[in-house]
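Undergrad: 3D, please:
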Amino acid sequence: MNSEDIIVIGKKIKMPFSKGILARSLTAAGLKPSIAYKLALEIYEMLKKENIKEIDKDELRRRVYYFLIEKNYEEIAKRYLLWRAILNKKPISILIGGASGVGTSTIAFELASRLGISSVIGTDSIREVMRKVISRELVPTLYESSYTAWKVLREEIKDEEKKYIIGFERHCESVLVGVEGVIDRALLEGQSVIIEGTHLVPSLISNKYLESPNVIFITLTVSDEKLHKMRFYARGKVSNRPTERYLRHFKIIRIINEYLVVTSKKKGIPVVENINISKTVEECLNIITEKLKRILEMEGGRVEDVLEESL
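TA: Next up is the predicted model:
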């Protein structure tokens, strides 16, 4: 540690004050990153000016809260304390679903960065694990893509759209066994996790998870077909994913997108239009914040009480 560092004292560890970590926390509360870092720097300079060498984590949180109030960011201050107070006590599992190409992985990693959640798991990875324990002969749809699983259905289905959706559902069912296992393990260990991917189908996930106060489900969509298609071209430039294969099956991907939107709305799961990353992240953060407030209310608490305890 540098002799000039301000040391933040937690319950179990001591660590140098980090302007970057504080800026991420302020960004999660709703500030623009540039403003968040500027305020984090001002807070650091304020502590240095007071010649503070060590500061308790709770005291730092209190000072940040009142600093934001002084800067006329009252709502940001409240959300900052709410996030810190609840996430430190309650593990949450955030599910970010949506059809291929709508941006679930991008938004999941942005949310993880904002919220300080270190574990982000893609359902594609869970699918690969399930393929190791379930044979192709037993579940052939698992070995196809979400948009080609209809090709190996054993029954004949004349309605094309119905066939695509049934194939998609059969493909996802086995993956969801792994997804639910990950959620169970994370909650048991008291760890927050973000799970993202096209296999998160609201109509197939057990109500146990949909109704859990600790599980927050959000479905992303891109209503504009041209924009959705352009996402595959853009993604192909920065990854090894087969752009042409996605585009050959684009019609089916659009059918799956609509199916996920409709089933999400039926289940009361919020659907977020992912056109602009910043706006999407902000909307997702608002959804998560409201869910956390409901957790407090269900337990007989109030946001005001949590803020008071934190101060």
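
Undergrad: can we go C-alpha only for contacts and neighbour counts from here?
TA: Noted.

Undergrad: Check which helices and strands the helix ranked longest in the chain is in contact with.
TA: Scanning the chain for the longest helix, with DSSP state H as the assignment, gives helix 160-189. The elements that helix 160-189 packs onto, with contact taken as 3 or more Cα pairs under 8 Å, 6 or more residues apart in numbering; DSSP states H and E, are strand 93-97, helix 123-133, strand 193-197, helix 250-266.

Undergrad: contact partners of the strand or helix carrying residue 24?
TA: Using DSSP states H and E, residue 24 falls within helix 19-28. Residues from elsewhere that reach helix 19-28, judged by Cα atoms under 8 Å, 6 or more residues apart in numbering: 33, 36-37, 39-41, 44, 76, 80, 113-116, 285.

Undergrad: Another for comparison:
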Amino acid sequence: MQEREITIIKSGRETPFSRGVLAQTLCQAGARMEIAYRIASEVRAELLAEERLTVEEEEVLARVRAKLQMTDALVVPRLDKWRILRETTEPVVVLIGGATGVGTSTLAADVARRLNIQSVIGTDSIREVLRRAISPDLLPILHKSSFEITAEDIRVPVEDDETVLFGFRAQSSQVSVGVEAIVERGLKEGTNLVVEGVHLAPEIIMQRYKDHPNVCCLVVYLSDEDAHRDRFYVRALGTSMRRPAEEYIAHFEGIRKIHDYITESAARAGTYTIENISIEATSDAAVAFVANRVSGIAEKARRADSLLLDTSRGS
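TA: So this is what the prediction gives:
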């Protein structure tokens, strides 16, 4: 027997009801995935049981809000913001910084999935492009990992205990040129994207976009050194790392210096920080932060038609 289809009506336009699109929108507003899909399924089941095969979108939203009030009331105001935001051509850019090994890549992928953002770019990739264009004789700092830079690479007098941080700041400044170009292009063309990596130093590139309403800057950290060290072994087991964990552990003192500098500079710059103990909880916090951050865009939106249940458009 063919499954009956529910039609949603908004401003005279008809579109099929989609549990996937509705659940995705709830996730974008900060609802947890299992809750989002449960609510979407419950709403559909109720409409079918009532034989409501044609229904106004606002009625669907009213049912959704009522269910959210009982499970996660904080999502309700963010849902309305995301509804309006999806209608605009305004881009959303998320910058996720943090030291090597704290989980910026994993978080970026999860945040992008939940926000339906197709473009995820790592600063290591940007650095690799710059390496191809600039020789190591000209910029030797660019051609090493941030935690491997030596006094010989710096070429100016630096105290031994300052070498790691001086090198990191110098390399971050160099890579920030490429990051800024990508961010500016995304903003200009209306492209949603996530950029992640160690080179997103709060007092350098993030400071540049601190007050931009379309750009959401956040830093991930791990206060427990042992937990941070263990992440390299976990990564080595779960992925085909370019380097074995031992190579990172050999430079762990330098990595922690960079970690502490990033965390402290984030505090000085007023950049939002999240401790990444659990990727699920961290992703929830990041999505909630982005939803609240872009509320200014949502409030300025003017179009009346909603895309909440429109399967023909994506972010």
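
Undergrad: in the longest helix of structure 1, what's buried?
TA: The neighbour-count check on helix 160-189 of structure 1 (16 or more other Cα atoms under 10 Å) flags 161, 163-176, 178-179, 182-183, 186-187 as buried.

Undergrad: Kindly report the same for stretch 146-160 of structure 1.
TA: Neighbour counts over stretch 146-160 of structure 1 (16+ other Cα under 10 Å) mark 146, 147, 148, 149, 150, 153 as buried.

Undergrad: go on, stretch 233-247 of structure 1?
TA: Neighbour count says stretch 233-247 of structure 1 has 233, 243, 246 buried, by 16+ other Cα under 10 Å.

Undergrad: Also stretch 110-120 of structure 2?
TA: 110, 111, 112, 113, 114, 115, 116, 117, 120.

Undergrad: which of these sit farthest apart?
TA: 114 and 120 (12.5 Å; Cα to Cα).

Undergrad: Reformat the helices and strands packed on helix 160-189 of structure 1 as a markdown table; add distance to residue 309 of structure 1 and mean neighbour count.
TA: Below are those laid out as a markdown table (distance: least, Cα to Cα, whole Å; neighbours: other Cα atoms under 10 Å):
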| stretch | distance to residue 309 of structure 1 | mean neighbour count |
| --- | --- | --- |
| strand 93-97 | 25 | 25 |
| helix 123-133 | 38 | 15 |
| strand 193-197 | 26 | 25 |
| helix 250-266 | 36 | 19 |
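
Undergrad: Which stretches in structure 2 count as strands?
TA: 7-10, 13-16, 54-56, 93-97, 119-122, 193-197, 215-221, 272-275 (DSSP state E).

Undergrad: Are there helices or strands packed against the fourth one, and which ones?
TA: Just to be clear, that refers to strand 93-97 of structure 2. Short answer (3+ Cα pairs under 8 Å, 6+ apart): strand 93-97 of structure 2 packs on helix 104-114, helix 163-189, strand 193-197, strand 215-221.

Undergrad: rerun at 6 Å
TA: Strand 93-97 of structure 2 makes packing contacts with strand 193-197, strand 215-221 when contacts are defined by 3 or more Cα pairs under 6 Å, 6 or more residues apart in numbering; DSSP states H and E.

Undergrad: The last one now?
TA: In terms of contact count using 3+ Cα pairs under 6 Å, 6+ apart, strand 272-275 of structure 2 is assigned the packing partners strand 215-221.

Undergrad: Would you pull up how far the strand it packs on lies from the middle of the chain?
TA: Strand 215-221 of structure 2 has its C-alpha centroid displaced from the chain centroid by 8 Å (Cα atoms, centre = their mean, to the nearest Å).

Undergrad: Just want the most central residue of structure 1.
TA: With distances taken as Cα atoms, centre = their mean, the residue of structure 1 nearest its centroid is residue 108 (4.2 Å).

Undergrad: That one matches what in structure 2?
TA: Under the alignment (TM-score structural alignment), residue 108 of structure 1 pairs with residue 108 of structure 2.

Undergrad: where's its match relative to residue 138 of structure 2, distance?
TA: Computed as Cα to Cα, to the nearest Å, the residue 108 of structure 2 to residue 138 of structure 2 distance reads 32 Å.

Undergrad: Can you report how many residues lie near residue 85 of structure 2?
TA: 27 (other Cα atoms under 10 Å).

Undergrad: how much space is there between it and residue 96 of structure 2?
TA: Distance from residue 85 of structure 2 to residue 96 of structure 2, by Cα to Cα: 21 Å.

Undergrad: do the same with residue 196 of structure 2
TA: Separation of residue 196 of structure 2 from residue 96 of structure 2 (Cα to Cα) stands at 5 Å.

Undergrad: and what of residue 168 of structure 2?
TA: Taking Cα to Cα as the measure, residue 168 of structure 2 falls 17 Å from residue 96 of structure 2.

Undergrad: can you check residue 103 of structure 2 too?
TA: Relative to residue 96 of structure 2, and taking Cα to Cα, residue 103 of structure 2 is found at 10 Å.

Undergrad: Equivalent analysis for residue 171 of structure 2, please.
TA: The value you get for residue 171 of structure 2 to residue 96 of structure 2, if Cα to Cα is used, is 17 Å.
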